[in-house]
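Colleague: Generate coordinates for the sequence data below:
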Amino acid sequence: MTPQFGHFRAESGAGPLRAPMARWMIALVVLLFFSAPALARTAPDSFAELAERLLPSVVNISTTQTAEGQSGIEVPVVPPGSPFEDFFKEFFERNQPRQRQRRATSLGSGFVIDARGYVITNNHVIQDADEISVILQDESRIEAKVIGRDPKTDIAVLKVEPSDKLKPVRFGDSDVARVGDWVVAIGNPFGFGGSVTAGIISARGRDINAGPYDDFLQTDAAINRGNSGGPIFNLQGEVIGIATAIFSPSGGSIGIGFAIPANSARPVIEQLIKHGAVRRGWLGVRIQSVTDEIADTLGLKGVSGALVASVIDNGPAKKADIRAGDVILEFDGKPIDQMRKLPRIVAETEVGKAVDVKVWRGNKPVTVKVTVAALEETEEVAAATTRAPNETPKASIPGVGLAVAALNDRLRSDYGLDEDAKGLVVTGIDAGGPAAEQGIKPGDLIVEVSQEPVTTPDQMAAKVTAARESGKKSILLLIEGDAGLRFVALRLAAN
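Modeller: The predicted model follows:
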């Protein structure tokens, strides 16, 4: 209906001074009329129409796995060399029944994304399954095969050959979903297929330690066992998440569920359909968070970014001259406001793509060009060394609560250090000092102080003194310990 504003003119009087006021009031009413729906998103009266439209696209996943069971008969234990030993052995080998097999069944959820029969679910729903069946809304059961799966993001793609055309759903933009937006979850909780629940997005960007690329949406829509792999819809009927996990002391829903965002899932799904596997980008750095103390020592405003603790030889970062001590602020135009965002952004970058990386170095931003390489799916094995006691005389560093010594053959032997180890070895810690607060231990190596290599206690003492005299509250150390390289902003106590 077109809004009518003629009464303003009728009531405004005939005088020319009233005309501007009338026009201003008309403009105000027009603004309020058209902007009001955007200011507040009201709850729907019912989710019935949405559920009716989406239910045919959501499927139940049934898997079976064959497991070996015990026969229940054990050979009696007899003394070695006993005349009964051979008798019992021969008897039981001849009469031992075959091990019983049992079939373990599990249930999950999924949804159709393509009329050709592609179905999405969680990897943990179908992992180790011998048989996988997709059950449609009409209770028809179709055998499914695995097209590809990705344990790191817990996503799997299945393919079915239906007799009738399937009704797919489309993905939405999970990045525009806001905390407080309504969502609808449909799935197969506890085997009760076609269950619909509603709630809101409770939080974004949750890290639940499920994998290296955690970025979950949190919702209070009821999610229970069997919902895994099912879709989370917005009110437009678009999939903005894949239900994956719940937090629950009892095993049932307490209103804390987690879903993989659609924008994180889509590139993984596309690669699984196209290649059967996922190729991820790789930068070749080890990183850590930027703390207030580290930001202060580097002259960086705020604690955003990812601090490069070490650079892997022959990796993309090394070739682009990214250095330990750099703080990565942007990657391919995307701001790194939190350290844990960097691995996910790099992983989603196309392999072979040359991107700009902005780093903080020497109290100013520097941009370098990096060509992203492919992440190899090999595990790095790090041998932990046992730190042995040491009786080498300690060179105490005033104000930081530790003692150090220059490396020699005896210290390398005492602390299990490699022949090519560099820096100063920590030989003593003041239990109540700044070094102890940062978890520094005897046997750790101090490789750099204020981003410069150190090899003697006098060098370190001089840098600590210089930092204190310049008014700094902390000093930056590069420490190598059992967990690898890391930067530590060490508080400078009173001399």
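
Colleague: contacts and neighbour counts: CA atoms only from here.
Modeller: Fine.

Colleague: wait, what's in contact with Pro76?
Modeller: Residues near Pro76 by Cα atoms under 8 Å, 6 or more residues apart in numbering: Phe88.

Colleague: gap between it and Lys159?
Modeller: Pro76 is 51 Å from Lys159, where distance means Cα to Cα, to the nearest Å.

Colleague: likewise Gly416?
Modeller: For Gly416 relative to Lys159 (Cα to Cα), the value is 53 Å.

Colleague: Who has more neighbours out of the two?
Modeller: Lys159 (21 against 15; other Cα atoms under 10 Å).

Colleague: ok now do the more buried one, which residues does it touch?
Modeller: So Lys159 contacts Gly117, Tyr118, Val119, Ala144, Lys145, Val146, Ile147 (Cα under 8 Å, 6+ apart).

Colleague: now the other sequence, so there's something to compare against:
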Amino acid sequence: MKKIITLVLVSALGGIFTLGAYKLFIQDNKPVVVTADTSPAFLPTSNLNTLLKTGEAPDFVSAAENTVNAVVHVKNVTMSSGQMSFQDFFYGRSSPKAQVGTGSGVIINADGYIITNNHVINNAQELSVTLNNNKTYKAELVGADPKTDIALLKIEADEDLPFVTFADSDTAKVGEWVLAVGNPFNLTSTVTAGIISAKSRDLSGTSAQSFIQTDAAVNPGNSGGALVNTNGELVGINTAITSQTGSYIGYSFAVPSNIARKVVEDIMEYGNVQNGILGIQGGALNSDIAERIGVSDTEGVYVDSVVEDSGADKAGLQKGDIIKEIDDIKVSKFSDLTGHLSAKRPNDVVNLKLSRDGKIKTVAVTLAKNETITMPLVGRIKNAKATDLKKYRAENGVKIIQLNEEYEEYWKNNGVTQGCIITAINGVKINSVDDVQRVLKNKSLYESLKIELINEQGEKERYNFR
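Modeller: From the prediction side, this is the model:
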């Protein structure tokens, strides 16, 4: 045992002497200095500490408090018989059953007007609204606009209600903090935070939409809820998500508050939405399109044609013009233009900054009422002037201004060209494009389309499409 202890002590002493010799004779004698690094080479990816130190953190608490009591839970009851089953063929269709859908809404004044999405209340037989204080009221549908997916409800409360004020969504900036407030998965008063990721997003591919994109978490049930800035002001109405699972995966979309506000004001004042039309057809520029049409600009909206008698026509816009700005708002894509125009009415004036032959000019355009629509099978039609009707000896009708490309050869073979007059649809006398829209809207899915028109020879023709 004594030999083992002696061996361990000798080994330890040998190691100490060896290490000491290395330190003394071999290793460089470098002093160790401790300093405060005022300019680190690497910074943390989170700026939370910096925000907290400088006091610049957004006040989410204040914004949430200003919003949660003005966001409501909307319940939609519809009656449905469901799909035909095998048993239905033997025992007859079953009785309609109530189906309940839910969403969110935003109180916009103390009198109980509530804005929500059209798809939240679509086909409802019964609507009810539950406030954040758990009081429930029956709701009346004042009006809706499927195009913008906005609807207006009204409840009769026994007290003034808390409400959210509108912000100017045109001034909202990419990167700005926003809160989404709603009722996802039937959970009441849920607040999530994010930033504005992009503006003027078009999900349809037809340049008919102009959404605010955000990364605030939005899930089923959030539809119709509020997107607010850090002041608690309404920036948008949460409407859609893009997801393969049906739930939030990073992107959500809201109707800008300027569009939503204009829609509900029109519904309250006119009973329907008043659309101001610029009167051009064209598309957004990029490198490929610019090269194809022979221009140097790669940003803006290229004017391919100008609608006759429209505001653009009267203001002198021409084929080949490139719209760079509208009311000092940069136009990079077509949805920038349509998004701004969606908040305008007939007779409103917009200022366009154009590039024409390499020169910049500003033009004021008075928006007109929509007098042109695209009619199925036929093409673009517009309200006919007295001179148009006189040319074809017609007493009434609308004018064909562009034939449907798919059926153009068929129409021309039958003597129907641009300028011909449609006088009746499904037996209803037509005087305007509003009449056409009304007939098409009331036509059942299985009903044939009967068109009466005067061709280029001045002959009355009838067509029946099934």
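
Colleague: Please state their TM-score.
Modeller: TM-score of the superposed chains, computed with TM-score structural alignment, normalised by the length of structure 2, equals 0.63; 338 aligned residues with a Cα RMSD of 3.4 Å.

Colleague: quick one on the thing from earlier: which of the contacts of Lys159 of structure 1 ranks first by neighbour count?
Modeller: Val119 (28 neighbours).

Colleague: how far away is the spatially most central residue of structure 1 from Asp154 of structure 1?
Modeller: By Cα atoms, centre = their mean, structure 1 has its centre lying nearest to Asp214, at 1.9 Å. Using Cα to Cα, Asp214 of structure 1 is found at 10 Å from Asp154 of structure 1.

Colleague: hang on, the earlier thing: what does the residue nearest to the centre of structure 1 align to in structure 2?
Modeller: Aligning on TM-score structural alignment places Asp214 of structure 1 opposite Gln209 in structure 2.

Colleague: Look at that match and tell me its secondary structure.
Modeller: Assigned by DSSP: H, G, I helix; E, B strand; the rest coil, the conformation of Gln209 of structure 2 is coil.

Colleague: hang on, isn't it packed against Ser335?
Modeller: Yes - here Gln209 of structure 2 lies in contact with Ser335, judged by Cα atoms under 8 Å, at a distance of 6.5 Å.

Colleague: okay, now Glu126 of structure 2: neighbour count?
Modeller: Neighbours of Glu126 of structure 2 (other Cα under 10 Å): 16.

Colleague: And the helices in the stretch 151-300 of structure 1, which stretches?
Modeller: 262-275, 292-298 (DSSP state H, counting those that start in this stretch).

Colleague: The top strand by length along structure 1 - contacts with which helices or strands?
Modeller: What stands out as the longest strand in structure 1, according to DSSP state E, is strand 101-114. For strand 101-114 of structure 1, the contact count by 3 or more Cα pairs under 8 Å, 6 or more residues apart in numbering; DSSP states H and E identifies strand 58-68, strand 118-121, helix 123-126, strand 182-187 as packing neighbours.

Colleague: Where does it end up in structure 2?
Modeller: Going by TM-score structural alignment: strand 101-114 of structure 1 matches residues 96-109.

Colleague: quick one: contacts of that stretch?
Modeller: Here stretch 96-109 of structure 2 has contacts from 70-82, 113-117, 120, 161-165, 182-184, 186, 220-226, using Cα under 8 Å, 6+ apart.

Colleague: Centre of the chain to the longest strand of structure 1, how far?
Modeller: When distances are taken as Cα atoms, centre = their mean, to the nearest Å, strand 101-114 of structure 1 is centred 25 Å away from the chain's centroid.

Colleague: and what of stretch 299-306 of structure 2?
Modeller: Using Cα atoms, centre = their mean, the offset of stretch 299-306 of structure 2 from its chain centre is 22 Å.

Colleague: Buried residues, that stretch. List them.
Modeller: Glu299, Gly300, Val301, Tyr302, Val303, Ser305, Val306 (16 or more other Cα atoms under 10 Å).

Colleague: What lines up with the second one in structure 1?
Modeller: Using TM-score structural alignment as the criterion, the counterpart of Gly300 of structure 2 in structure 1 is Gly305.

Colleague: Just to check, that match is in contact with Ser289?
Modeller: Yes - using Cα under 8 Å, Gly305 of structure 1 is in contact with Ser289, at 7.4 Å.

Colleague: Overlap in contacts, those two.
Modeller: Gln338, Met339.

Colleague: Let me know the secondary structure of Ala38 of structure 1.
Modeller: For Ala38 of structure 1, the assignment made with three-state DSSP gives helix.

Colleague: Based on its surroundings, how many neighbours for it?
Modeller: Neighbours of Ala38 of structure 1 using other Cα under 10 Å come to 8.

Colleague: Equivalent analysis for Pro37 of structure 1, please.
Modeller: Here the number of neighbours of Pro37 of structure 1 (other Cα under 10 Å) works out to 10.

Colleague: And the one 10 residues further on, by the same measure?
Modeller: Phe47 of structure 1 has 14 neighbouring residues, counting by other Cα under 10 Å.

Colleague: how much space between it and Gln99 of structure 1?
Modeller: Applying Cα to Cα to Phe47 of structure 1 and Gln99 of structure 1 gives a distance of 51 Å.

Colleague: One more: Val183 of structure 1?
Modeller: 48 Å.

Colleague: Am I right that Asp420 of structure 1 falls within a helix?
Modeller: No - secondary structure of Asp420 of structure 1 (three-state DSSP): coil, not part of a helix.

Colleague: circling back to that earlier point, by how much does the longest strand of structure 1 deviate from structure 2 on average?
Modeller: Mean deviation of strand 101-114 of structure 1 relative to structure 2 after superposition (mean Cα distance after the TM-score superposition for structure 1): 0.7 Å.

Colleague: List the buried residues of that strand.
Modeller: Ser106, Leu107, Gly108, Ser109, Gly110, Phe111, Val112, Ile113, Asp114.

Colleague: re earlier: export the buried residues of stretch 299-306 of structure 2 to JSON lines and tack on distance to Asn442 of structure 2 and secondary structure?
Modeller: Putting the buried residues of stretch 299-306 of structure 2 into JSON lines (distance: Cα to Cα, whole Å; DSSP: H, G, I helix; E, B strand; the rest coil) gives the following:
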{"residue": "Glu299", "distance to Asn442 of structure 2": "41", "secondary structure": "coil"}
{"residue": "Gly300", "distance to Asn442 of structure 2": "38", "secondary structure": "coil"}
{"residue": "Val301", "distance to Asn442 of structure 2": "35", "secondary structure": "strand"}
{"residue": "Tyr302", "distance to Asn442 of structure 2": "36", "secondary structure": "strand"}
{"residue": "Val303", "distance to Asn442 of structure 2": "34", "secondary structure": "strand"}
{"residue": "Ser305", "distance to Asn442 of structure 2": "32", "secondary structure": "strand"}
{"residue": "Val306", "distance to Asn442 of structure 2": "31", "secondary structure": "strand"}
